[in-house]
Every structure is written in structure tokens, then in C-alpha cells.
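>>> This is a predicted model, with the sequence first.
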Amino acid sequence: MATPLSPDRLLSALRAEGVQVVEYKSWRTHRRPASTGAFGPVNGVMIHHTVTSGTASSVELCYNGHSALPGPLCHGVIDKAGTVHLVSAGRANHAGRGDDDVLRQVRAESYDRGATLTPNEANTDGNRAFYGFECVNLGDGRDPWPAAQREAIVRASAAICRAHGWGARSVIGHREWQPGKVDPRTGQGGVDVAPSVLRRLIDERLAHPASWRPGAEPAKPSTPIPTTPPKETPDVLTPAQDARLARIEKRLEEVAENAEVAPWTYKNAALVAEAKKTGGKVPDMHGRIEAIQAALAELTTLVTALTKES
């Protein structure tokens, strides 16, 4: 479980992962009222399809909602070109009620890496527990998913997982949360967006830095790497430095031995009365602290002088 990312942290995480982001209207403060429930602690990321076409109308719908379900309907809308349009940073109407068994598995990331979760109940608030991304697609099994759109899903999901220290098994499809849902549904002629496929790609991405680009060649060093280490030149101290170093070592031994020190004396009568209650332990402690402070000041002076002479 984790505290939801602030708008600034969410934006920074997405951009660091190479996501193209559009900030839509007042997305930073746009959220469901507190009376509808909390957002957080969060446990994962949920992927949906919009059952719409067209970027502008889909983003507007997800921001405003409709008569049966008020907006925001997600946190970000991922269009077919791979741009993420942020519409909320708070509680959003996207997940609805789902299976608490699924939530437990997501929270613990305890299910098999290649498994598909199968919900059979709807008894737990998902809007509290999940970030949601709506992806522009008709969801009819024919509308294709471009590679750029899937890559944006992977990057956006990985960005949130990386920010929270989660693995890819914290990302699920809506169909793995709520009985009867089919999203995200793979179309024809495009890429596969099955949740298990998305998790495999997210897992691969999380194994690299946020700036990683698939297929990119590793950077070549600008100068040859030496095959043998350079010879070390031994340090040579002057006689004066040797003497100072010996004084430092001796003083350190004295401090380490915790030599006896004079107890610190209270001048205030009330403090003296309080000190008596401790059986002399407090004055003794004060005395030792003062002795340590004096020794530290002395050692600092010696080390400073030694450094200047080097």
C-alpha cells in the first residue's frame, strides 16, 4: 500500500519514463468529492479501453463523465498515437467494485507471472486502490491497437510502479478486477494488449533505467578503458605531519578509553535538586559530554592543521 503520487510527482515520473504528456484543463485538482470515498492507499494500476473513437471527444468524456457516471473516469487517457492526457490526480470513477481476492494478490504480487486473474465477486472499492488509464479503443475485438499506444501503456504503468517500488504484477486489466468486463480487449491487425502481455513488457522495462529505449545500443565510452590500473604513489609525511598524526592517535585513544572526567556542577538550586534525584548520573553525563566536546574541538584543530600542511 502507498500514498498516491502528488500531481507533480506523477507528472515527473511519467516524463522521466519517456511518456508524451498533455495536461488537460484543471487535472491537478479534478477529482471525485471526498464524500464518495478516499483515494488511497493505492495498490496498483488498472488498464481500460474507452469504447469510443477520437482523441478529443474521448478525453473530454473521461474528464467530465456522463449522466450515469460523473467524471473523472480515470487518471489518464492514452490515445492511439501514444500520448497520455492527464485528467485527474485524485479519486476517479474507473474501477468500481471488484474482487477482494484479486486485490490481495495484487497487493502482495503473489500470483504467477504469466497468469491471468479471474474475478468472481464485486465487493471491494477499486477506485480507492488503483490508478486508472483509459485507452482509446472501441473494444469490439476488431479495432486495432497501434504499437505506439501499447508502448505508452507500458511506459505509463512502469512509471507509476517505479515511483512506488512495485513490480509489473501490480498492473492489471479491468477484466481481471470486475466480473463481466472484457477490457482491454485485443483487436485485429494490431498488437496484443492482454494483461499478461502488458505485464511481461512492463517487467522488462522495470529491469532498465527509466530512460531506457528498447533496441537502443549501449553508449560507447569516449576514451579507452585502461586494461591495467595505474600505479599508486605511496603517501610520504613530513616530520611535522608525523608528529601531529601521533598526537591525534594518542588523543583518540584517550577518548576511546573514556577517561574519568570531573562531574559538571549545576549553579541553579532547582537543577541541583533535580540532579540529586538521578543519583548524580545527570551531572556525570554532562561532565562527560563537555569532555567529549573539548576533545573533539582539539582533534578538529589538529586535523585541520595536518590537512593544511599536506
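Nice, I can see it. Bear in mind the structure is a predicted one, so any value in this text is a computation, not a measurement. Residues are numbered from 1 along each chain as shown.

>>> alpha carbons only for contacts and neighbour counts from here, please
Fine.

>>> Going by residue numbers, what spans are strands in the stretch 51-200 of the chain?
65-66, 69-70, 76-78, 83-86, 97-98, 124-125, 130-135, 171-173 (DSSP state E, counting those that start in this stretch).

>>> Pipe those strands into JSON lines and attach distance to Arg142 and mean neighbour count per row.
Formatted as JSON lines, the strands of the stretch 51-200 of the chain follow (distance: least, Cα to Cα, whole Å; neighbours: other Cα atoms under 10 Å):
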{"stretch": "strand 65-66", "distance to Arg142": "25", "mean neighbour count": "14"}
{"stretch": "strand 69-70", "distance to Arg142": "26", "mean neighbour count": "13"}
{"stretch": "strand 76-78", "distance to Arg142": "18", "mean neighbour count": "31"}
{"stretch": "strand 83-86", "distance to Arg142": "22", "mean neighbour count": "25"}
{"stretch": "strand 97-98", "distance to Arg142": "27", "mean neighbour count": "20"}
{"stretch": "strand 124-125", "distance to Arg142": "31", "mean neighbour count": "18"}
{"stretch": "strand 130-135", "distance to Arg142": "15", "mean neighbour count": "29"}
{"stretch": "strand 171-173", "distance to Arg142": "18", "mean neighbour count": "28"}
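
>>> Need the outlier residue of this structure, farthest from its centre.
Largest separation from the mean C-alpha position in the chain: Ala269, at 54.2 Å (Cα atoms, centre = their mean).

>>> ranges for the helices of the protein?
Secondary structure of the chain (DSSP state H): helices at 7-16, 55-64, 100-108, 126-129, 147-164, 195-206, 239-256, 269-277, 281-309.

>>> most packed of those helices?
helix 126-129 (a mean of 26; mean count of other Cα atoms under 10 Å).

>>> Please name every helix or strand in contact with that helix.
strand 97-98 (3 or more Cα pairs under 8 Å, 6 or more residues apart in numbering; DSSP states H and E).

>>> do that again at 10 Å, thanks
Here helix 126-129 touches strand 44-49, strand 97-98, helix 100-108, going by 3 or more Cα pairs under 10 Å, 6 or more residues apart in numbering; DSSP states H and E.

>>> second one coming, line it up with the first:
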Amino acid sequence: MAEPLSAAAVLAALRAEGVRVVEVGSWRTHNRDHKGPWGPVNGSVVHHTVTKGTASSVAIVRDGDAELPGPLCHGMIAKDGRVHLVGWGRTNHAGGGDPAVLAHVIAEDYDTRPPAPTRGNKDGVDGNAHFYGWECENLGDGKDPWPAAQYDAIVRVQAALCRAHGWSAKSVIGHLEWSSDKVDPRGFTMPDLRADVERRLTHPASWNPGSDTSEEDDMPTPLEVWGYRNANEDKASFKKTGKHIPDAYKHLRDTDAHVTALRTEVAALTKAIATLTELVRRA
């Protein structure tokens, strides 16, 4: 956990990460702080807006409505990759969520995803106090595309926060991973996004994909892509059986680790045998 970044600090962190920022009005002081605390913060939540059009999306997340006053997030990530900062402080974005998920995010001790949430907006703990929130312009129907510029901006924003706080990508979750009654973001998986954030964190903030010869090595392998469990299938399996779908990539990764350890042991034994053979020869 950590104290929230100041408005000036987050602006600097985003720009250092190569994010194109749009400052919307008095975003630095636009918040819901009078309704409760913001911080210490434990992570960042990614959402989709269920809207179309950048200008209208910005207006909605900044102002909210009569039932849910704005700001509804800290920044809105548009289709073109620009990040519109609309508020700073407590915002109405996360709502209630599962305390078990919060504990795993704080510890950063889960595997590819946190445990499926069993609490939601009405019976969960206050997520608005614990998380940064980022709305992403998308209809949320699973069909509306995520342009490369937008997805890259999502990765950069999350990496900027993780880098500033010294977090790993496991401090980044989707709204659907926080609350049992939410489905966002839809159209990409959070394990994929966390993998891309973690990959970015292995480089300096100024790094751009493709800017050096190591980029090819940074791309996920087919086994990694195959190994990510489908979020909807896993959620359905857990709801029906109480068990998650087996994580194929973890199994392969553990097997590879065992094979590597065995190879090391075999090499050591081979060397020892050679030494003994030489000693016998000299005797």
C-alpha cells in the first residue's frame, strides 16, 4: 500500500512513460473526497465505459449523473490512445468489492488472476478508497475493437503507476476481478494485460516497443498465450464446480523448472564422475 501520488507526480509519471495526456478542466481538484478517504492506495482498476465517442465519454466520466456523481474515474483512455485526466482524489469508479481480492492484490501473491470475487457493489468493501481507476472508451460488448494505440496507452498508464509505487503488474486488476457483479473490461483478458505491463516494467519508462533488437525476445511465446485461461470459461467453471480451470501455462512453467534443475544435477554428477575417473586413472 502507498500514499496516492499527487496530481503533479502522476502527470510526470505518465508523461515519462510516453503517455499522451489531456488535462480536462480543474481535474487536479475534482474529486469525491468529502464522501470518504482516498488511500492508502493498493492498486489500479481498469474499466470500460460502455459509451461511444471520445467527447461524450469524457463528459460522462467527468460529470457522472444524478445517481452516480462524477468523477467516475481518474482518467479516460480514448480510442486514439490519449488519456484524458478528469479527476484526482476519491472517485466513483470501483464501488464495493471482495476483501479477499484486496488482500491478494496487496500481497501480490496470486497466480495469473486473483480468486473469483464473491462480493459485489452492495456487500463489498469500499474500492474507491483503495484504487486508482481508469475508464477505457469501449462499448463493452466484446465486439467493439481495441485499437493498438489505445491498448498501448492502457499498458503505459498501468506501468507508470506500478513503476512509481514499486508494484508489480499484479497490483493491476479489472473491475470484473474486483466485484462479482461487474464484467469489465471486455475484449481482452487481464492476464494478458498484466503480462504486457510486467514486460514493459523490465524496460526504462522511455522504452518504445520495437525500438531495440530485444523486442522480439520480449514477445509472449505461443505457450504463454495458450496458457492464459479464458476469463469467462474460468468464471463459469468456478461458479459451477467451485474449482478454477487448471492453469496449463503454470504446469508447463513448473515442468520446465524441474527439467532445468535436473539438467543442473546431471551436469554436476557428470563432472564428479569425470573427476573420479581421472583419480582412478592416476592411481
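Yes, it's here. Keep in mind the model is a prediction, meaning the values are calculated, not measured.

>>> got the contact list for the residue farthest from the centre of the first structure?
By Cα atoms under 10 Å, 6 or more residues apart in numbering, the contact set of Ala269 of the first structure is Ala275.

>>> still on that earlier bit, including distance to Trp212 of the first structure, could the helices and strands packed on helix 126-129 of the first structure go into JSON lines?
As requested, those are arranged in JSON lines below (distance: least, Cα to Cα, whole Å):
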{"stretch": "strand 44-49", "distance to Trp212 of the first structure": "21"}
{"stretch": "strand 97-98", "distance to Trp212 of the first structure": "34"}
{"stretch": "helix 100-108", "distance to Trp212 of the first structure": "26"}
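
>>> Indicate which one of the ones you listed is closest to Ala152 of the first structure.
Closest approach to Ala152 of the first structure among those is made by strand 44-49 (11.6 Å; Cα to Cα).

>>> so the closest one matches what in the second structure?
Per TM-score structural alignment, the counterpart of strand 44-49 of the first structure in the second structure is residues 43-48.

>>> still on that earlier bit, between the helices and strands packed on helix 126-129 of the first structure, which gets nearest to Glu290 of the first structure?
Of those, nearest to Glu290 of the first structure by Cα to Cα is helix 100-108, at 51.0 Å.

>>> Following superposition onto the second structure, what is the mean distance for the closest one?
Comparison of helix 100-108 of the first structure with the second structure after fitting gives an average deviation of 0.3 Å (mean Cα distance after the TM-score superposition for the first structure).

>>> who touches that helix?
The contact list for helix 100-108 of the first structure (Cα under 10 Å, 6+ apart) reads 1, 42-45, 109-112, 117-126, 129-130, 166-172, 176-178.

>>> How far away from the center of its chain is it?
Centroid separation between helix 100-108 of the first structure and its chain, computed with Cα atoms, centre = their mean, to the nearest Å, is 20 Å.

>>> what does stretch 119-131 of the first structure give?
Worked out by Cα atoms, centre = their mean, stretch 119-131 of the first structure lies 22 Å from the chain centre.

>>> Can you tell me the closest non-neighbouring residue to the most centrally placed residue in the first structure?
Computing the C-alpha centroid of the first structure and ranking residues by Cα atoms, centre = their mean puts Ala163 first, at 2.2 Å. Of all residues not flanking Ala163 of the first structure in the chain, Ala13 sits nearest, at 6.6 Å (Cα to Cα, 6 or more residues apart in numbering).

>>> and the one you found, what pairs with it in the second structure?
Aligned by TM-score structural alignment, Ala13 of the first structure pairs with Ala13 of the second structure.

>>> Verify the stated contact: that match with Pro204.
No. Using Cα atoms under 10 Å, Ala13 of the second structure is not in contact with Pro204, being 11.9 Å away.

>>> tell me, what's touching those two both at once?
Listed as contacting both Ala13 of the second structure and Pro204 by Cα under 10 Å, 6+ apart are Arg163.

>>> can you tell me which helix in the second structure is longest?
helix 248-282.

>>> What is that one packed up against?
Short answer (3+ Cα pairs under 10 Å, 6+ apart): helix 248-282 of the second structure packs on helix 222-227.

>>> so the next helix or strand after the helix it packs on matches what in the first structure?
Moving toward the C-terminus from helix 222-227 of the second structure, the next helix or strand (DSSP states H and E) is helix 231-241. Under TM-score structural alignment, helix 231-241 of the second structure has no counterpart anywhere in the first structure.

>>> Mind giving me the packing neighbours of helix 231-241 of the second structure?
Counting by 3+ Cα pairs under 10 Å, 6+ apart, helix 231-241 of the second structure packs on helix 175-178.

>>> How far does the helix it packs on sit from its chain's centre?
Offset of helix 175-178 of the second structure from its chain centre (Cα atoms, centre = their mean): 11 Å.
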